[in-house]
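# Predicted coordinates and the sequence they were generated for:
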Amino acid sequence: MTIKSFAATLSAAALLSGAAFADGHANPQVGGADMMMEMNIVENASNSPIHTTLVAAVVEAGLVDTLAGDGPFTVFAPTDDAFAALPEGTVAALLEPENRDRLVEILTCHVVGAEVFSDAIGGMIADDGGAHPVETLGGCTLTAEMNGDMITLTDEQGQVATVTIPDVDQSNGVIHVIDTVMLPAA
């Protein structure tokens, strides 16, 4: 499936799933902080006390303007604990200017160029027999599956992330908080 066809599928599904938010459902808190639907992805992530590493990485990678732009985007947002679980020294090395291309590659492996809520992802997983490929803007393909009532994502290195806080609605997309940093193939 191409990025365009995946984005079209997500956009159609998102139109259906977004109705729940139009009906007045409140956005979930992230790390105890309110997430405002009228704020963009960067503004809300900056307010999250559990996404300080992600925000620093987005700034260093030069992706602030992109992720604050019109979108729509779906961001699978790893927490500070997810970054801390990487091998020692990895985050510091990625934040060095000479590693900017690798940092951009990793960060954009967490971004889809469409807005899709968890019920739509679940539907695509069911429609595809239990596993749905998710093509990211970084060129990675994540595999979305269900583990009970939780969505999991498997990266190209076989690491599995769980969506711990789904459906954080943004003015330019949606964030799903995850517990593991997704990495492209080695």
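Nice, thanks for sending it over. Residues are numbered from 1 along each chain as shown.

# going forward, measure contacts and count neighbours with C-alpha atoms only.
OK.

# and the gap between Ala61 and Leu94?
9 Å (C-alpha to C-alpha, to the nearest Å).

# Regarding Gly158, what is its secondary structure?
coil (DSSP: H, G, I helix; E, B strand; the rest coil).

# I meant to write Pro166 there.
Pro166 ends up strand, using three-state DSSP.

# hang on, it packs against Ile175?
Yes - with contacts counted by C-alpha atoms under 8 Å, Pro166 reaches Ile175, the gap being 7.0 Å.

# what about these two, which has more around it?
Between Pro166 and Ile175, counted using other C-alpha atoms under 10 Å, the more crowded position is Ile175 (25 against 20).

# Comparison target, given below:
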Amino acid sequence: MKKLILNGLAVVMAIGAYATPTGVENQPPKNGKVELQDTPTIVGVASGNDDFSTLVAAVKAADLVETLSSDGPFTVFAPTNSAFGALPDGTVETLLKPENKQKLTSILTYHVVSGKVMAADVVKAIKDNNGKYMVDTVQGNKLTFSLDGQNVVLTDAKGGTATVAMADVDASNGVIHAIDSVVMP
């Protein structure tokens, strides 16, 4: 629990660092007005948090940086480094090889849903659908959402599960929900 709280603080601090309007005085005025920096994209937010370094490396290896930096909006269920670390030995290293780019892309896009879906929306959808809510991922397969107490649980196509460890991390092009396991299509 302590680690989860510390990770949460790290995400908030990373967001705060990106959202702080530093260097505004050096920006040229647009239409006579000085504009503050925008909130970073999903990739920017993830890059600003050390607990997502494996995810960021995978996004880069799959050439998804530009896509996940585009307008979106996207909802990303982002596995933490410890989630990737729980995979069998050698899995991450194998997936990061250029010859496995297609498989890596499939796994990563399975963690992405079109639109900005906040935690309250997910919980409401679960409750409105008799305790389970299925959603199409960008990859094409479905994820099933349910509740375990107050925790949102994702169940993948193979029956594996992940729990949302932190919800509603805002980005300029969507939202990130940190999860404790990697889901597989």
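Right, received. Where do you want to start? The structure displayed is predicted, hence computed values, not measured ones.

# care to give me the TM-score?
The TM-score (TM-score structural alignment, normalised by the length of structure 2) is 0.82; 157 aligned residues with a C-alpha RMSD of 1.3 Å.

# Need the residues touching each of Ala61 and Leu94 of structure 1.
By C-alpha atoms under 8 Å, 6 or more residues apart in numbering, Ala61 of structure 1 and Leu94 have these common neighbours: 100, 103.

# Who has more neighbours out of those two?
Set side by side, Ala61 of structure 1 and Leu94 show more neighbours around Ala61, with 23 against 19, by other C-alpha under 10 Å.

# Test my guess that the more buried one contacts Arg100.
Yes - under the criterion of C-alpha under 8 Å, Ala61 of structure 1 makes contact with Arg100 at 5.8 Å.

# For the biggest helix by length in structure 1, which outside residues touch it?
Criterion DSSP state H: the longest helix present in structure 1 is helix 3-17. Defining contact as C-alpha under 8 Å, 6+ apart, one finds that helix 3-17 of structure 1 is touched by 112-117, 119-120, 134-137.

# taking these one by one, which sit in helices?
119-120.

# Can you pick out the most distant pair from the contacts of helix 3-17 of structure 1?
Asp119 and Leu137 (21.3 Å; C-alpha to C-alpha).

# Which stretches in structure 1 count as strands?
With DSSP state E, the ranges of strands along structure 1 come out as 73-78, 111-112, 132-135, 141-147, 150-154, 160-170, 173-178.

# of the ones you listed, which approaches Ala19 of structure 1 most closely?
strand 160-170 (11.6 Å).

# Just give me how far the closest one sits from the chain centre.
7 Å (C-alpha atoms, centre = their mean, to the nearest Å).

# and the residue most central in space within structure 1, what does it touch?
Centrality entry for structure 1: nearest residue to the mean C-alpha point is Phe76, 1.5 Å, by C-alpha atoms, centre = their mean. Neighbouring residues of Phe76 of structure 1 by C-alpha under 8 Å, 6+ apart: 110-111, 163, 175-178.

# Buried subset of those residues, written for PyMOL?
Restricted to buried positions by 16 or more other C-alpha atoms under 10 Å, the PyMOL selection for the contacts of Phe76 of structure 1 reads:
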select buried, resi 110+111+163+175+176+177+178
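
# Specify which member of the contacts of Phe76 of structure 1 is nearest to Gly130 of structure 1.
For the contacts of Phe76 of structure 1, the nearest to Gly130 of structure 1 is Val163 (16.2 Å; C-alpha to C-alpha).

# Map that closest one onto structure 2.
Aligned by TM-score structural alignment, Val163 of structure 1 pairs with Val164 of structure 2.

# how much space between that match and Leu68 of structure 2?
On the measure of C-alpha to C-alpha, Val164 of structure 2 and Leu68 of structure 2 end up 20 Å apart.

# and if you look at Ser146 of structure 2?
26 Å.

# looking at structure 1, which residue ends up farthest from its center?
Structure 1, C-alpha atoms, centre = their mean, max distance from centroid: Glu98 (24.7 Å).

# Could you check how far it is from Ala92 of structure 1?
Using C-alpha to C-alpha, Glu98 of structure 1 is found at 12 Å from Ala92 of structure 1.

# And Ala13 of structure 1, by the same measure?
Ala13 of structure 1 sits 38 Å away from Ala92 of structure 1, going by C-alpha to C-alpha.

# In terms of neighbours, single out the busier of the two.
Between Ala13 of structure 1 and Ala92, counting by other C-alpha under 10 Å, Ala13 is the more crowded of the two (21 against 10).

# need the contact list for the nearest residue to Lys97 of structure 2 once chain neighbours are set aside.
Distances taken as C-alpha to C-alpha, 6 or more residues apart in numbering put Ala61 closest to Lys97 of structure 2, at 7.8 Å, once the chain neighbours are dropped. Residues in contact with Ala61 of structure 2 (C-alpha under 8 Å, 6+ apart) are 96-98, 101.
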